[in-house]
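In: Sharing a sequence plus its predicted fold:
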Amino acid sequence: MGQGQQEKVATSLAGAVSEEISASLAPVDAELGRRYPGDPGTRQPVHTVYVPGDVFAADTIRSWGDQALAALDEHAPDAASFAAVLGLSDDLAAPVYDRVRAKLEREPVEDLRVDFEDGYGPRPDTEEDEAAARAARLVSEAYENGTAAPYMGIRMKCMEAPVRDRGIRTLDIFLTGLMEAGGLPDGLVLTLPKVTYAEQVTAMVRLLEEFEKARGLEQGRIGFEIQIETSQSILATDGTATVARMIQAAEGRATGLHYGTFDYSACLGVSAAYQASDHPAADHAKAIMQVAAAGTGVRVSDGSTNVLPVGPTTKVHDAWRLHYGLTRRALARAYYQGWDMHPGHIPTRYAAVFAFYREGFEQAAGRLARYANHAGGDVMDEPATAKALSGYLLRGLDCGALDIAEVARAAGLTRADLETFATPRRADLTISAP
């Protein structure tokens, strides 16, 4: 057949066959769309900082940044010394160190949770009432005067019987205080701890529905994170994955699954010396969480280390190396968020995050550029890989590891282009020039 000659196209199936199949799968199509809407496309913080309700103050975020800078000044006053502690390559040393310092000055905390659970403990009702009202006032003022973290909120007590009423009251006081001060901030995040049954998630949904009705808010306005701290939250008595049920029980309100390193480890009987985020038990739990959350729009967060970078320089360096290594390990496993327990942790949190994105962004940008331009190369990438590459670059931009100008130079793409590739159903849209 000569080149350019039109092929004869023949089919055997009647058009009604396709229509019948589509009609039979319509419920499945709807179910997929409802249960697996995909990532929300919003910024995910690289960490969550927990501050007890009685300690939280108007200057907490700035204080954490100043303490972290002071720790650098004392224990790693320049790029070379910091790189030597963490094993950073020469080409990463200065860019990472400079960006860490700039981040600590500009935005030391990305996500802050005022804690009314384990970090706060049982208190007289009047005391917790006042602390919850104070937290609402301070959070509202922080958003109003521009000193807030991108995300802020509270961790209430759990839905277990002994503390249930107290947790509900604290949440009510906090949310009511925000409403009285002008409304709920866009960055509001709530954390429900020690969830063991999906019915406790349903109870949280009903609670938030009632608050929305009482205050005239749009239904579904308030979401929450589910904290995974018990064996029952991973595996139910019938052998099914409880955490998957919890996501569905949240009815679209779940924003995250947060792994509680020490409660979960203790629940399984892991001795204190071995309770860590890299224990096999932790890896198993987070893998289940990750699979359950995939495609649902719910993000997974790693836990924390309780080894604090305090004391003489040798001890601080040891704690920094541990925290840096655990953070890098989590990032490689696609846990892009974790907990930080102490101001001294955030220099190594940002160092690990910045190094992770900076050391790989040239390659990622080049691969994405070749994919966008159908240029081929030594790796055959698909839309799913383009999604991963663009997501990598977007996360690097959001946290400050990368600048849009350098990404544009390396990839020839705008942020809008990256966001297009990060949404698979739009991956075939025309790419604009940077």
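Out: Thanks, I have it.
In: going forward, measure contacts between C-alpha atoms and count neighbours the same way
Out: Fine.
In: next one: the helix or strand that Glu130 is a member of to chain centre, how far?
Out: Using DSSP states H and E, Glu130 sits within helix 125-145. Relative to the centre of its chain, helix 125-145 is centred 24 Å away, using CA atoms, centre = their mean, to the nearest Å.
In: And stretch 299-314, by the same measure?
Out: With CA atoms, centre = their mean, you get 17 Å for stretch 299-314.
In: Point out the other helices and strands that the helix holding Glu130 packs with.
Out: Applying 3 or more CA pairs under 8 Å, 6 or more residues apart in numbering; DSSP states H and E, one finds that helix 125-145 contacts helix 164-180.
In: Can you report how many residues neighbour Asp29?
Out: Burial of Asp29 is recorded as 12 neighbouring residues (other CA atoms under 10 Å).
In: That one belongs to a helix?
Out: Yes - under DSSP: H, G, I helix; E, B strand; the rest coil, Asp29 falls within a helix.
In: And it, how far from Gly295?
Out: 14 Å (CA to CA, to the nearest Å).
In: In the helix holding Glu130, which residues have enough neighbours to count as buried?
Out: Within helix 125-145, the residues scored as buried using 16 or more other CA atoms under 10 Å are 128-143.
In: Check those against Val85 and report the nearest one.
Out: Nearest to Val85 among these: Ala142, at 35.0 Å, using CA to CA.
In: separation between Thr314 and His75?
Out: Here Thr314 is placed at a distance of 9 Å from His75 (CA to CA).
In: Put this next to the previous one:
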Amino acid sequence: MTARTALSAATLAAIEHRLAATDELLARAYPGDDGRRQPVHTVYVPADRFTPELTTVWGRAAREAVAQAGGLADLAAWIGMPERTAAAVVPRVHDKLEREPIEDLRIDFEDGYGDHGDDAEDADAIRAARRVLAAEGAGFAPPMVGIRFKSFEAATRARGIRTLDLFITTLVEHGGLPAGLVLTLPKVSTVSQVEAMAEVAGALERAHGLPEGRLRFEVQVETPQLVLGADGDAPVARLALAAPGRVSGLHFGTYDYSAALGIAGPYQSLDHPAADHAKAVMQVAVAGTGIRLSDGSTNVLPVGDRAPAAWRLHARLVRRSLERGFPQGWDLHPAQLPTRFLATYAYFRDGYPEASGRLRDVHDRRTGGVLDEPATVRALAGFVRRGAQCGALTAAEIEADTGFDEHALAGLARVREGA
């Protein structure tokens, strides 16, 4: 028996025509995450202080800070970590500080560097590129590395573009671009600045014979104008379409943003309500676009007598960011690395039993205590996968607990087909 429907072919064709623009928008602006590893943090160092061995130097300094605190177990207790969680986390963090103390390194030519004059900055840009290549060759480079150049505001635009050009050109001519190259555009105020950066990236690709789209960049959200424009619009929401495929992430700038709002220095913090508002707008603006989110930094450093309080603050802020959907943040000092990884690993270990159990229900096609939608299954798989990428979880335990091997888990986690 043939099922009889009431709607005509003409009606259905009219619906397809009406929604064609919507289909195109969803495909172009909201392709989903591409499955590439996102670091849990970005370390910023002034360009004139960067050396090929910096990652190992920071790792050693982090371990020395831990030793002064009595060891990782004592530090975990200081920040209020339950003993059971600490027992699972501490050995993993110890290995992390030995093996990969920095996941993402940004060589800073902006605020952390200042104005050294054109000749000095030219030399430092070339030297930074050569040192990145030296670090890659010696096995010292972190998985992701790149530069933050000066902003595209009028006073610094030409200098920022020249530094970027020198850095990229030196890399290409002396060994090639690192696989994990990351570029950061700071103090963005308008969509036009992002469009201009996309033009610069395209021009550099053509000049060096690079594949189109090879040079992507992060946008630092540090000005109120990017969150709320003069016309009442949210310019940050237009970035994905303004530079399709170019913007890799949005990074919140805690102190520039807070200062621009007139928040006094003692009260500027990642957890200030004004910061939370900006980050909530960022989060909604890039949902589904594949653009990653990063929280900012805390400038309260764990050194001297203030170390215990600073470690507790840092660990709390790291955990807070993770729970609010910001998988990444900035670290400014080696002594922040232990609490970055302690707090991050605890977050993944604490959430893992429930996440793995619900994924096991999916694998076994059974109904557990929670009936998960496909979108939630992707989120659960993404959570577990990120935990494995940073070292909080192992592939062996994930497969034993969920039934999914690494390839299958990546298939569940990736929204974008073929990523």
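Out: Done, it's in. Quick caveat, the model's predicted, so the values are computed rather than measured.
In: matching residues in structure 2 for the helix holding Glu130 of structure 1?
Out: Helix 125-145 of structure 1 corresponds to residues 118-138 of structure 2 when matched by TM-score structural alignment.
In: Other residues contacting the matching stretch?
Out: Contact with stretch 118-138 of structure 2 is made by 47-48, 50-53, 107, 141, 145, 159, 162-164, 166-168, 170-171, 174-175, 178, as judged by CA atoms under 8 Å, 6 or more residues apart in numbering.
In: now stretch 65-84 of structure 2
Out: Ala86, Val90, His94, Pro308, Trp311, Arg312, Ala315, Arg316, Ala335, Pro338, Leu342.
In: give me that answer again for 10 Å
Out: Here stretch 65-84 of structure 2 makes contact (CA atoms under 10 Å, 6 or more residues apart in numbering) with 59-61, 63-64, 85-87, 89-91, 93-94, 302-303, 307-316, 334-339, 342-343, 346, 350.
In: ok so, going back, how big is the angle separating the next helix or strand after the helix holding Glu130 of structure 1 from helix 125-145?
Out: Next helix or strand after helix 125-145 of structure 1 toward the C-terminus (DSSP H and E): strand 151-155. Between strand 151-155 of structure 1 and helix 125-145, the angle comes out at 170 degrees (axes from the mean of the first three to the mean of the last three CA atoms, to 10 degrees).
In: how much does strand 151-155 of structure 1 stray from structure 2?
Out: Strand 151-155 of structure 1: mean distance to aligned residues in structure 2 after superposition is 0.3 Å, counting by mean CA distance after the TM-score superposition for structure 1.
In: which residue lines up with Gln275 of structure 1 in structure 2?
Out: Matched to structure 2 by TM-score structural alignment, Gln275 of structure 1 sits across from Gln268.
In: Might you report the residue contacts of its match?
Out: Gln268 of structure 2 neighbours (CA under 10 Å, 6+ apart): Thr254, Tyr255, Asp256, Tyr257, Ser258, Ala259, Gly262, Ala274, Ala275, Thr298, Asn299.
In: so which of the residues you listed comes closest to Leu371 of structure 2?
Out: Relative to Leu371 of structure 2, and with distances defined as CA to CA, the nearest of these is Ala275, at 34.3 Å.
In: Translate Ile247 of structure 1 into the numbering of structure 2.
Out: By TM-score structural alignment, Ile247 of structure 1 lines up with Ala240.
In: Please name the nearest non-neighbouring residue to the alignment partner in structure 2 of Glu209 of structure 1.
Out: Using TM-score structural alignment, the equivalent of Glu209 of structure 1 in structure 2 is Gly202. Nearest residue to Gly202 of structure 2, sequence neighbours excluded (CA to CA, 6 or more residues apart in numbering): Glu212, at 6.9 Å.
In: just Glu251 of structure 1 next, same as before
Out: Take Glu251 of structure 1 and drop its neighbours on the chain: the residue closest to it by CA to CA, 6+ apart is Val205, 7.6 Å away.
In: does the one you found really touch Phe224, like I thought?
Out: Yes - counting by CA atoms under 10 Å, Val205 of structure 1 touches Phe224, with 9.0 Å between them.
In: anything in contact with each of the two?
Out: What both Val205 of structure 1 and Phe224 touch, as defined by CA under 10 Å, 6+ apart, is the set Ala250, Gly252, Arg253, Ala254.
In: Which of the residues you listed ranks first by neighbour count?
Out: Ala254 (25 neighbours).
In: Just give the nearest non-adjacent residue to it, would you?
Out: Phe224 (5.2 Å).
In: Count the neighbours of that neighbour for me.
Out: By other CA under 10 Å, neighbour count at Phe224 of structure 1 equals 24.
In: Map it onto structure 2.
Out: With TM-score structural alignment as the criterion, Phe224 of structure 1 lines up with Phe217 in structure 2.
In: So its match sits against Glu199, correct?
Out: No - between Phe217 of structure 2 and Glu199 there is no contact under CA under 10 Å: 11.9 Å.
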